[in-house]
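Undergrad: how does the following fold in three dimensions:
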Amino acid sequence: MVDFEFIDALTGDKVGLIYTQGQAALAKVDGNVPNCKSIFFSGCSLLNYAMPLVPAIYNTLLDAGEVDGLSVLCCGKILSYEPNGDVLRASFEDELRNVVAATSIKRFVCACPNCVKALRDAFSKDVRTKDIAIDVLPQTLADIGYKLNPKTCARLIKGDENAEVLFCPHDSCPDRESGDFARGLRALIPDGMWADPKHAWRRSVCCGSLPRAAGKFKQADKCADINGREALEVGSDAIITACMSCDFQLNMAQPHIQCVHYLEMLYDWRINWSQVGDMMKLRFLFNDTLGVIDSSNTQRLFEGMSSSVLDNVEDDCDECRID
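TA: Modelled structure (predicted):
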């Protein structure tokens, strides 16, 4: 049963999200891309780790007039870790620029720090896309008046809504240059409810996701351990992040303190991090990119997003389910 359906703002495909299975379904519609000016770009991590939050956030932004479309396309960064990754990623980004340039989209609101850096870098290389705004979700939410509720945070962190909670922000690597997510995260946390660790902002210590993706597991665990210890040093009750990948890594690879994502606190919906390890499987690319990926030589599952290859599929999401 499909829980939420929408037309992807970048591909024109009909996408159905199935929460209980952590799956998505694609179906052919008329092939036309919606006429959008500002879109929510969820990124792969949010889609996989917290699928129900994707439509929840989209509806929040839609109701506030911040966006008029949604896309679950991958930003392409993860292609760098595939064999011949630089060529694959360059090809994907070229197609992404072409697609975006052909639309009326002028703004992306992104949930993921990796997506923001990837899109800014990619779009800056083309005169057609260089002026498209790439905004960050936490700052956008703060600007329209959202703030974490202290009682909700206390209940989710300590089981007592009257308890006091102190967060230790973790700043992700791709945000070091701009600090946009770091500022947005802190803008959402009430005054007096956060304390920076020894290494923060531009000096933040990687959560360990990058070395883990490169196969350097000892280094990855060491990074996570440092973050956990520094969070304890400032007397915090939990690390809080603006990146789902950081959140996963800091929960799985260090034993010192719990880690939460600000969206868990904002939407009062906890992620069971011990059960999401095998859920990172939905990554949507253009079909031209899939044409040059050797599916036998990759550890990731990529799916095509273009109605042009779904000519024999009925207009029914259940007909083309990703298993």
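
Undergrad: CA atoms for contacts and neighbours, from now on please.
TA: Noted.

Undergrad: hmm, Ile271 and Phe248 touching each other?
TA: No: counting by Cα atoms under 8 Å, Phe248 stays clear of Ile271, with 9.6 Å between them.

Undergrad: out of those two, which sits in the busier spot?
TA: Legend: neighbour count by other Cα atoms under 10 Å for Phe248 and Ile271, higher for Phe248 (24 against 16).

Undergrad: all helices for the stretch 51-200 of the chain, in order.
TA: 53-63, 85-101, 113-123, 137-143, 150-158, 180-188 (DSSP state H, counting those that start in this stretch).

Undergrad: got JSON lines for those, with mean neighbour count too?
TA: Below are the helices of the stretch 51-200 of the chain laid out as JSON lines (neighbours: other Cα atoms under 10 Å):
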{"stretch": "helix 53-63", "mean neighbour count": "18"}
{"stretch": "helix 85-101", "mean neighbour count": "18"}
{"stretch": "helix 113-123", "mean neighbour count": "21"}
{"stretch": "helix 137-143", "mean neighbour count": "20"}
{"stretch": "helix 150-158", "mean neighbour count": "19"}
{"stretch": "helix 180-188", "mean neighbour count": "22"}
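
Undergrad: this one next, for a side-by-side:
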Amino acid sequence: MRDGIKSALSQLEQECLDCGACAEVCDLLAELTDSPGELARRGIDVYLAYSCFLCDRCAAACPLELRPSALFAARRMAAVEKGEIDPEEYNYLLPDRKEHVMQLYRSYCGIDYGDLEAEKGAEICFFPGCTLMTYSPVLTREVFKRLEDECGCRGMLTDCCGKPLSQMGLEERAAESSRNLVDKVKCLGVKRIVVACPGCYYYLYEILGQEEIEILTVYEVLDFTEITAENAPLCTVHDSCPDRFKGVFSKGVRAALKKSGFSVVEMTANRGDTPCCGSGGQVSHFRPELAEKLIEVRLREAEKSGARVLLAYCLSCVLNFATRPSGVKVRHVLNLLLGLDEDYSDVKTKVLKILENAG
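TA: Here you go, the predicted model:
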């Protein structure tokens, strides 16, 4: 991944047209007087490096398909290597540390998946992702049960894919996390992994792409039966940043909703043009005002769509939107498709209390 970032940064330095197309869709770039190409040639400071959501909406807008996010990702790696940022200050965010926030939450709430852990010979496994298995254990277990019944899933992988570490600039720790996961999957003899989180899905493709392991989404595998359409609320879908270019989840989710009798009205910005929910790149911990602005704008757009329910297929997106008062109900897509109505509005409040007690 480091080589990919360096290559994208070099391309940005040499080919950026300074046309401003990226700044039209990104509040951060709009704040700056220099283009991404100029910034790449001149360099940026640490504060700016951790102000980018790494969502690649800028890349989607670029006529040359350049990636300005590479500038910020590369600077984060440099900041870690030069000791300009102390990772120990952010251990509560990092999944390779024992007492990170999600582990604390699971311990506090008594959430455990020891009975579902994949064992040797489990060729088909479910990979829920850290956020889903932490903050929605009911949904996680229901999805596993459906996978067990419908496709012979025999275990769950509760590891982190390593993406949060990479986004922080901790490439060595991310690489170690990825190696451990690859070794585990090979040792268990896993042939197929079914994924619920779009971030995990695309990251797993990067680290397992050479291992001949099939990676599928839950929307490709599960058979969502039809419901009574007359009682189905009008929905709108917030698409996830990692799905921006390939659209595997956005297509699968909309197909599943249609099959189940739900109608979807699109917001003005959808699929590849969708803005970040505010959780990308850990920016909410460095520039919370930028994250808050994105959240408020998106909620207002959902209200204007006329939908009664705002859906997302990434639980991080759901948690960001659910904690703010709005005129739409916020739910995970799987909540609707599986008939499990969960209220996520107080999750982040509970997280803060747990961190306060732990600190």
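
Undergrad: where does the TM-score land?
TA: Remark: TM-score between the superposed chains equals 0.67 [TM-score structural alignment, normalised by the length of structure 1]; 245 aligned residues with a Cα RMSD of 3.0 Å.

Undergrad: just to revisit the earlier point, can I get the helices of the stretch 51-200 of structure 1 in JSON lines including distance to Thr20 of structure 1?
TA: JSON lines is the format used below for the helices of the stretch 51-200 of structure 1 (distance: least, Cα to Cα, whole Å):
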{"stretch": "helix 53-63", "distance to Thr20 of structure 1": "13"}
{"stretch": "helix 85-101", "distance to Thr20 of structure 1": "30"}
{"stretch": "helix 113-123", "distance to Thr20 of structure 1": "26"}
{"stretch": "helix 137-143", "distance to Thr20 of structure 1": "25"}
{"stretch": "helix 150-158", "distance to Thr20 of structure 1": "22"}
{"stretch": "helix 180-188", "distance to Thr20 of structure 1": "29"}
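
Undergrad: which among the ones you listed is found nearest to Tyr267 of structure 1?
TA: When those are compared by Cα to Cα, helix 53-63 sits nearest Tyr267 of structure 1, at 7.9 Å.

Undergrad: so where in structure 2 does the closest one end up aligned?
TA: Aligning helix 53-63 of structure 1 against structure 2 (TM-score structural alignment) gives residues 139-149.

Undergrad: could you do stretch 227-247 of structure 1 as well?
TA: The aligned range for stretch 227-247 of structure 1 is 298-318, by TM-score structural alignment.

Undergrad: one more: stretch 86-106 of structure 1?
TA: Counting by TM-score structural alignment, stretch 86-106 of structure 1 corresponds to 171-191 in structure 2.

Undergrad: neighbouring contacts of that stretch?
TA: Applying Cα atoms under 8 Å, 6 or more residues apart in numbering, the contact partners of stretch 171-191 of structure 2 are 2, 77, 96, 118-125, 159-166, 207-208, 212-214.

Undergrad: returning to that earlier point: what does the match of helix 53-63 of structure 1 contact?
TA: 126, 128, 132-133, 153-154, 156, 221-222, 334-335, 340.

Undergrad: so which residues of structure 1 form strands?
TA: Counting by DSSP state E, structure 1 has strands at residues 4-7, 14-18, 23-27, 38-41, 69-71, 107-110, 133-136, 167-170, 238-241, 259-261, 283-285, 302-304.

Undergrad: okay if I get these as JSON lines plus mean neighbour count and distance to Val100 of structure 1?
TA: What follows is the strands of structure 1, written out as JSON lines (neighbours: other Cα atoms under 10 Å; distance: least, Cα to Cα, whole Å):
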{"stretch": "strand 4-7", "mean neighbour count": "17", "distance to Val100 of structure 1": "15"}
{"stretch": "strand 14-18", "mean neighbour count": "22", "distance to Val100 of structure 1": "18"}
{"stretch": "strand 23-27", "mean neighbour count": "23", "distance to Val100 of structure 1": "21"}
{"stretch": "strand 38-41", "mean neighbour count": "27", "distance to Val100 of structure 1": "11"}
{"stretch": "strand 69-71", "mean neighbour count": "24", "distance to Val100 of structure 1": "12"}
{"stretch": "strand 107-110", "mean neighbour count": "22", "distance to Val100 of structure 1": "10"}
{"stretch": "strand 133-136", "mean neighbour count": "20", "distance to Val100 of structure 1": "12"}
{"stretch": "strand 167-170", "mean neighbour count": "28", "distance to Val100 of structure 1": "32"}
{"stretch": "strand 238-241", "mean neighbour count": "26", "distance to Val100 of structure 1": "29"}
{"stretch": "strand 259-261", "mean neighbour count": "25", "distance to Val100 of structure 1": "30"}
{"stretch": "strand 283-285", "mean neighbour count": "22", "distance to Val100 of structure 1": "14"}
{"stretch": "strand 302-304", "mean neighbour count": "19", "distance to Val100 of structure 1": "17"}
